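J.: here is the input, now give the coordinates:
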Amino acid sequence: MIRQSFAWWSFAMAPDTDPRALLAGAAGAGAKGVEMLPDDLWPVAQDLGLSVVTLSGHALEVGFNDPARHAALRDEVRQRIDDAAAGGCEAVIVFSGSRIGDGADAPAIAACVEGLGPVVEHARGTGVRLLLELLNSKVDHPGHQCDRTAFGAEIVRQLDDPGLRLLYDGYHMQLMEGDLSRTIVDHLDLIGHVHTAGAPGRRDLDDRQEINWPAIAGLLARKGYGQWVGHEFVPRGEPVAALAQAIALFNAGAEAGVRNV
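T.: Sure, this is the predicted structure:
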């Protein structure tokens, strides 16, 4: 069964959220991990049997596409890698940053490769994985450079290190390029994590959005995907109920996908 996690920020948006109750409810709903959880809550999650799966290494607006930022970013991300290793978090998310100058891709890819190289090496030495996230520039992150699978994949290929993989976010890539199933198959060896959300709107995985998430689940199961799938949508209703529905939908899709080979 594919391991499923949930993004803390999107499920804990209500100001009166009880952190322990939400974490306990998520564990009861079938979640195996939690992402981007505040550091002080890691022991609470772990006591409930939840893995701490990801944390953000730096702000997403400024990234490794800017050589002038490399030194500061390397220091910041190395510290977060060390925090992850010490606290039992599995992966650190990194970003290209927003386009700079004329916004050309080739020099930006070269800059990301140069900037991330030493950080990937540091992460590998600690047992922590780096994930380069794909984000849409159409709605949520105008100007973001790593907004297509090909851009991120080229960085991962050039670095050629298992310590860096793509965080493939289906919501973001549906907005930017669609064709999710074929893209996932073509890049599965480069994908180290998948995020879900309904598109458009970043809401529940239901019939009010256009991505066939059960089919994606079945595809991942058939292809032997062994990494995390993290639900990163903003629930319309009660968060634990919405998460339970998403986990059940994904499990059913995965089981059907394997059964109907």
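J.: all contacts plus neighbour counts: C-alpha atoms, from now on.
T.: Noted.
J.: helices along the stretch 151-261 of the chain, start to end?
T.: Remark: helices of the stretch 151-261 of the chain, listed N- to C-terminal, are 170-176, 180-187, 213-222, 239-259; assignment by DSSP state H, counting those that start in this stretch.
J.: who's in contact with the first one?
T.: With contact meaning C-alpha atoms under 8 Å, 6 or more residues apart in numbering, helix 170-176 is reached by 134-138, 147-149, 180, 194-200, 202, 211.
J.: 6 Å instead, please
T.: 135, 136, 196, 197, 199 (C-alpha atoms under 6 Å, 6 or more residues apart in numbering).
J.: how about the last one?
T.: Helix 239-259 is touched from outside by 11, 25, 26, 29, 214, 217, 218, 221, 222, 235, with contacts defined as C-alpha under 6 Å, 6+ apart.
J.: the helices of the stretch 151-261 of the chain into CSV, with extra columns for mean neighbour count and distance to residue 52?
T.: CSV is the format used below for the helices of the stretch 151-261 of the chain (neighbours: other C-alpha atoms under 10 Å; distance: least, C-alpha to C-alpha, whole Å):
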stretch, mean neighbour count, distance to residue 52
helix 170-176, 22, 21
helix 180-187, 15, 25
helix 213-222, 21, 22
helix 239-259, 19, 17
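J.: for these, which one sits closest to residue 7?
T.: Closest approach to residue 7 among those (C-alpha to C-alpha): helix 239-259, 10.2 Å.
J.: for comparison, sequence B:
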Amino acid sequence: MKRRNFIATAAAGTAGAATTSLSAQSMASPKKEFKLKNNINHSVAQWCFASYPLEEFLAILKDLGVKGIDLIGPDNFTLLKKYDIHCAMCNGAELGLTDGFNEPKNHEQLIKNYKEVIPKVADAGYTNLICFSGNRRGMDDYVGLQNCYEGLAQLMPIAEKHGVVLQMELFNQINHPDYMCDSSLWGVELCRRLDSDNFKLLYDIYHMQIQEGDIINSIKQYHQYFGHYHTAGVPGRNEIDETQELYYPAIIKAIHETGFEGYVAQEFIVSWEDKIAALKDALLRCDI
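T.: Okay, here's the model as predicted:
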């Protein structure tokens, strides 16, 4: 076969196969039988489905058999109780992503906020409450680490008293330029200094794939410091299907094998027209 004919034929075949594959994926994946095994505790970040009113979305989660929802504050705890949906990661005490515990001037307000919200989280029967390092703004990482330690150490007694776990989220530098807690090792060192079961890291798989990679090895090595997981596809932060580079079934298997009993939350930006079909597909990929 002449090279030019071979290339033309192969290109046509590849294009046809790709079209068929994408078509099959978009058509077939949502039609999989949906039944969760629940060996993994599933949650969903509410902000990714903000086009649905919260109560409507809670009803959808209830119907799907999803037990948890992420990033809800005390004002909506009563509504979660109505649908028996667990708040797997609470919020409402933080000052934002960029102003966190690495800056001493924030400590007074942060400590006040967390002392108010921690009992509300506990009274509702929830466990996890998010927190952030804040941006560097020229600060040395070691100085920021010590500042975070000094601020958070003041909250550990009340967190321990109420059985609430403060969890600092890891971010990458592409989406969150200048954020300080952008390294597993930096976060693990903070955990070691605080030396409390009531402080953990929220390990965002999407962010850490971009920032440092080696996801499964990090989970195996540092899982005792990871209290919660977030998912999303890389690149693009979209669905966790074959359009991205991470293979989530293997990642979830590694998480499960560590004995993890917390929640894995879907936190991807939906690109499918049928948002709930996309959620179902992601949940099944993370259900082992």
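J.: TM-score for the pair, please.
T.: For this chain pair, the superposition-based TM-score is 0.90 by TM-score structural alignment, normalised by the length of the first structure; 247 aligned residues with a C-alpha RMSD of 1.4 Å.
J.: quick revisit: looking at the helices of the stretch 151-261 of the first structure, which is nearest to residue 56 of the first structure?
T.: With distances scored as C-alpha to C-alpha, the stretch of those nearest to residue 56 of the first structure is helix 170-176 (17.1 Å).
J.: so which bit of the second structure is that closest one matched to?
T.: Mapping helix 170-176 of the first structure onto the second structure (TM-score structural alignment) gives residues 205-211.
J.: quick one: that stretch to the first structure mean distance?
T.: The superposed stretch 205-211 of the second structure is, by mean C-alpha distance after the TM-score superposition for the first structure, a mean 0.5 Å from where its aligned residues fall in the first structure.
J.: got a list of what residue 150 of the second structure touches?
T.: Applying C-alpha under 6 Å, 6+ apart, no residues qualify as near residue 150 of the second structure.
J.: which ones are touching residue 266 of the second structure?
T.: Shown in contact with residue 266 of the second structure (C-alpha under 6 Å, 6+ apart): 44, 230, 231.
J.: for it, give its distance to residue 83 of the second structure.
T.: According to C-alpha to C-alpha, to the nearest Å, residue 266 of the second structure stands 19 Å off from residue 83 of the second structure.
J.: the first structure: which residue goes with residue 105 of the second structure?
T.: In the first structure, residue 105 of the second structure lands on residue 68 (TM-score structural alignment).
J.: ugh, wrong one, I meant residue 259 of the second structure
T.: Matched across to the first structure, residue 259 of the second structure falls on residue 224, judged by TM-score structural alignment.
J.: give the burial count for its match, as a bare number.
T.: Using other C-alpha atoms under 10 Å, residue 224 of the first structure has 13 neighbouring residues.
J.: again, but for residue 40 of the second structure
T.: Residue 40 of the second structure: 20 neighbours (other C-alpha under 10 Å).
J.: what does residue 108 of the first structure give?
T.: Using other C-alpha under 10 Å, residue 108 of the first structure has 24 other residues around it.
J.: and it? What does it align with in the second structure?
T.: Matched by TM-score structural alignment, residue 108 of the first structure corresponds to residue 144 in the second structure.
J.: can you list which of the contacts of residue 266 of the second structure are found in strands?
T.: Counting by DSSP state E, the part of the contacts of residue 266 of the second structure found in strands is 44, 230, 231.
J.: for the equivalent of the last one over in the first structure, what are its contacts?
T.: By that I understand residue 231 of the second structure. The alignment partner of residue 231 of the second structure in the first structure, by TM-score structural alignment, is residue 196. Residues near residue 196 of the first structure by C-alpha under 6 Å, 6+ apart: 170, 231, 232.
J.: make a markdown table from the residues you listed and add distance to residue 143 of the first structure to it.
T.: Formatted as a markdown table, those follow (distance: C-alpha to C-alpha, whole Å):
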| residue | distance to residue 143 of the first structure |
| --- | --- |
| 170 | 19 |
| 231 | 24 |
| 232 | 21 |
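J.: ok, for residue 80 of the second structure, nearest residue in space, not its chain neighbours?
T.: Counting by C-alpha to C-alpha, 6 or more residues apart in numbering, the nearest residue to residue 80 of the second structure once its immediate chain neighbours are dropped is residue 86, at 6.8 Å.
J.: that neighbour -> the first structure?
T.: Aligned partner of residue 86 of the second structure by TM-score structural alignment: residue 51.
J.: wait, that match sits on residue 35?
T.: No. Counting by C-alpha atoms under 6 Å, residue 51 of the first structure sits too far from residue 35 to count as a contact (8.6 Å).
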